[in-house]
Each structure stands twice: as structure tokens, then as C-alpha cells.
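Visitor: Next comes the sequence, and after it the predicted model I'd like to discuss.
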Amino acid sequence: MSGVLRLAFSTAFFGLALAGCAGGGDSGGSQAGEGPTEALAIVTDTGRHTFQVEIADDEAERQRGLMYRPPLADDRGMLFQFPEAEEQSFWMHNTPSSLDILYIAPDGRIISIARNATPNSDTPIPSNGAANGVLELRGGRAAEISADPGDQVVHSFFGND
């Protein structure tokens, strides 16, 4: 079980408290509760697909994720950054809309994709390999752009931008 999942189970009340604070004003993004964004691309057989992503690079941000948020727009996402590549496991606790969860290796290669994750589910969704990046997109979006394991995610975090 990854540190994120252990942390999620042990700090559920902390996450709820933070989520209550997260629904405030717009911090530069175009969706309610969204913070500043950065460009990220996914290169698939159908071309280069560009997204604006929020960055979750500390424990509080990773814990909160997209809880209590409205569905993502087609060109939006959240990139979770971890200091070490290891087996990751996410869940959909208090996340009201379906997401695609892309687990990403340190070189930017997609390891696995959990498609259309069930909203509000506490079932762990494993990466099935060592990942240091996890990208959440609107449920169904990965299929729309033909994203598959082995495709490349381009962003400065992976050193390939």
C-alpha cells in the first residue's frame, strides 16, 4: 500500500477539513477551486494533446486532490508529483465525478491507466508498477485521445519538455 493510500486512510478528517478550505475563490484557473496551472502534453498515436494541469507536489495537495470538485473540463487535469518512483495507489474518496487515472514512470512513459474510476469509491486503484507521477483527467478523456500504456507524457517534472 502506498504512502498516499496509508495517509488517506489515516488522515481522512484532515482531508475533509482541507477540502472545506479549498472551495474558495479562483486562484488563476478557470474552474471553481482550481489553482494555478501548467502546460502538459500527452503524445499518442493520434497526436499531441495539450492540457492545463494543477500540480499536487506536497502531502496536503496530494491528499486533497480533486475531492469535492466539479467535473474537469476536457483540457484540464491534475498532476500528482512524488519524490520517489514506487507502487502508487489512488482512490476516489469524496470525488464526485469519474476520472481517468494515468500512472507515469520517471521518464514520462505511461505505466497504466485506470479508466472511468468510480466516483466516491474507497476501493484502492493500484499503478501496477513504479510511478512518480499520476495524472488525473476527466473520465473517458484518455480513450478520446487514444492514450495507452507506453505513450509519453511531456512535462518539466519528467525532464522531457
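Guide: Received the coordinates, thanks.
Visitor: contacts and neighbour counts: CA atoms only from here.
Guide: Noted.
Visitor: Please tell me I have it right and P149 contacts G108.
Guide: No - P149 is not in contact with G108 according to CA atoms under 8 Å; the separation is 10.8 Å.
Visitor: if you count what's nearby, which of these two comes out ahead?
Guide: Taking other CA atoms under 10 Å, P149 and G108 do not tie; G108 has more neighbours (24 against 14).
Visitor: residue contacts, that one?
Guide: The contact partners of G108, by CA atoms under 8 Å, 6 or more residues apart in numbering, come to Q152, V153, V154, H155, F158, N160.
Visitor: Am I right that the last one is in contact with R109?
Guide: Same thing as N160. No - N160 lies out of contact with R109 (CA under 8 Å); the separation is 10.5 Å.
Visitor: ok, these two, which is more surrounded?
Guide: Using other CA under 10 Å as the criterion, N160 and R109 rank with R109 on top: 22 against 11.
Visitor: Spatially nearest residue to T95, not counting backbone neighbours?
Guide: Spatially, and ignoring its direct neighbours in sequence, T95 is nearest to M67 (4.4 Å; CA to CA, 6 or more residues apart in numbering).
Visitor: hang on, the one you found packs against N94?
Guide: Yes - contact criterion CA under 8 Å: M67 and N94 qualify, at 5.1 Å.
Visitor: Those two: which is more packed in?
Guide: Ranked by neighbour count (other CA under 10 Å), M67 and N94 place M67 first, with 22 against 19.
Visitor: Presented hereafter is structure B, for comparison with structure A:
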Amino acid sequence: MKPIPKALAGLLLAACAAMGASAQEGPQRLQAIALNAGMHNIRAEVAATEEQRQKGLMFRKEMAAHEGMLFVFEQSAQRCFWMKNTLLPLSIAFLADDGTVVSIADMQPQQLDSHCSSQPVRYALEMNQGWFAKRGIKPGFKLSGAPFSNAPR
């Protein structure tokens, strides 16, 4: 096997560097919005692209009690999540277009079990495990915030 010429090696290195952000193993930090669950304020990072949704909260070692991640999809469908490379125990609320909680699941770190919505949804909100239960938030509860304000009534 011949060694790679230095010029070609440099080009390969530059191409790898250009892809770098998606290939790195580290937590992503995304733009955040304000959501409300009754009197409880939430700072939710928004995962709106396929790449952002795939990485989600992977590799996070800690998250403040009022923080979470809102997964936004283009259209309603049954949504399933798992916890590969996710270090924190999380609870996930699957949300209808108007912010109504459809179902909630607790998820354990680094597990490949699927946690799916009970019906088609466009949104899912991940928070530290137990966040919804501690606040009495159950299916039927309605969250408020910009993503849900344009939903048909």
C-alpha cells in the first residue's frame, strides 16, 4: 500500500475539518425559546433540523431544572425516541400542535428502548426525569409558547 501524498492528505484533513461539528462527540447548544407550563417557566433549546433532532441532548452531563429541549417536526406523525449516548435520565412529553400533552414517558440514560407517542405529534419536549410528575403535568395539560400559538383551535 502506497502512502497518501501530502497534498491529498491536506485536502482530506480540510474536508474532515469542514464536517467537524457534526462528527464531534460533545453536547450541542441550540437557540432557546421560552415555554410555560402554567406558572413554570421553561428555557427550551429548539432542535428543528434532522441533524439537531438526531443529536438531541446526547453527551450532556448536566441540565438546569428549568431547561429542556423542544423537538420540532414538519408534520405530525408517531414519534419515537431513544437514549443512545444520552447521559441524563429524562422525561419526554409528546405534544399536540396546540401544546397539549398527549403522553409522557420516563427514559433511562444510554438505553436503546424506544419511547413513542401514543398518537401523531409535531413536538416533543425533553426535561430532567421527573420534571413533569413533580409539577402535576399529565396528558391533557396544555403548555404555552410561540410554537403553539398559531395552532388551529
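Guide: Perfect, I can see it now. Just so we're clear, the structure is a prediction, and the values are computed from it rather than from any experiment.
Visitor: TM-score of the superposed pair?
Guide: Overlay of the two chains. TM-score (TM-score structural alignment, normalised by the length of the second structure): 0.79; 131 aligned residues with a CA RMSD of 1.8 Å.
Visitor: mind checking what the residue nearest to T95 of the first structure lines up with in the second structure?
Guide: Under the alignment (TM-score structural alignment), M67 of the first structure pairs with M58 of the second structure.
Visitor: again, but for A85 of the first structure
Guide: Superposed on the second structure with TM-score structural alignment, A85 of the first structure falls opposite S76.
Visitor: Now tell me what touches the helix or strand harbouring that match from outside.
Guide: Secondary structure assigned from DSSP states H and E places S76 of the second structure in strand 67-77. Contacting residues not belonging to strand 67-77 of the second structure are listed as 42-49, 53, 56-57, 119-128 [CA under 8 Å, 6+ apart].
Visitor: Now the element after the longest helix along the first structure, going C-ward?
Guide: Identified as the longest helix of the first structure according to DSSP state H is helix 12-22. Sequence order places strand 38-44 as the next helix or strand after helix 12-22 of the first structure, per DSSP H and E.
Visitor: So which bits of the longest helix of the first structure are buried?
Guide: Buried residues in helix 12-22 of the first structure, counting neighbours by 16 or more other CA atoms under 10 Å, are found at G15, L16, L18, A19, A22.
Visitor: any idea how far K61 of the second structure is from T100 of the second structure?
Guide: Remark: distance between T100 of the second structure and K61 of the second structure (CA to CA, to the nearest Å) = 29 Å.
Visitor: Ok, A37 of the second structure next?
Guide: According to CA to CA, A37 of the second structure stands 25 Å off from K61 of the second structure.
Visitor: More neighbours: these two, which one.
Guide: A37 (16 against 11).
Visitor: was I right about that one contacting G145?
Guide: No - at 9.1 Å, A37 of the second structure does not count as touching G145 under the criterion of CA under 8 Å.
Visitor: now the residue most central in space within the second structure: how far from E67 of the second structure?
Guide: What sits nearest the mean C-alpha location of the second structure, by CA atoms, centre = their mean, is G56, with 4.0 Å. Separation of G56 of the second structure from E67 of the second structure (CA to CA) stands at 13 Å.
Visitor: repeat for G140 of the second structure
Guide: 22 Å.
Visitor: More neighbours: which of those two?
Guide: E67 (18 against 13).
Visitor: what ranges do the strands span in the second structure?
Guide: 32-37, 40-47, 67-77, 80-81, 90-95, 101-107, 115-116, 121-128, 144-145 (DSSP state E).
Visitor: Turn those into JSON lines, including distance to R135 of the second structure.
Guide: Below are the strands of the second structure laid out as JSON lines (distance: least, CA to CA, whole Å):
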{"stretch": "strand 32-37", "distance to R135 of the second structure": "9"}
{"stretch": "strand 40-47", "distance to R135 of the second structure": "8"}
{"stretch": "strand 67-77", "distance to R135 of the second structure": "14"}
{"stretch": "strand 80-81", "distance to R135 of the second structure": "23"}
{"stretch": "strand 90-95", "distance to R135 of the second structure": "12"}
{"stretch": "strand 101-107", "distance to R135 of the second structure": "13"}
{"stretch": "strand 115-116", "distance to R135 of the second structure": "21"}
{"stretch": "strand 121-128", "distance to R135 of the second structure": "12"}
{"stretch": "strand 144-145", "distance to R135 of the second structure": "15"}
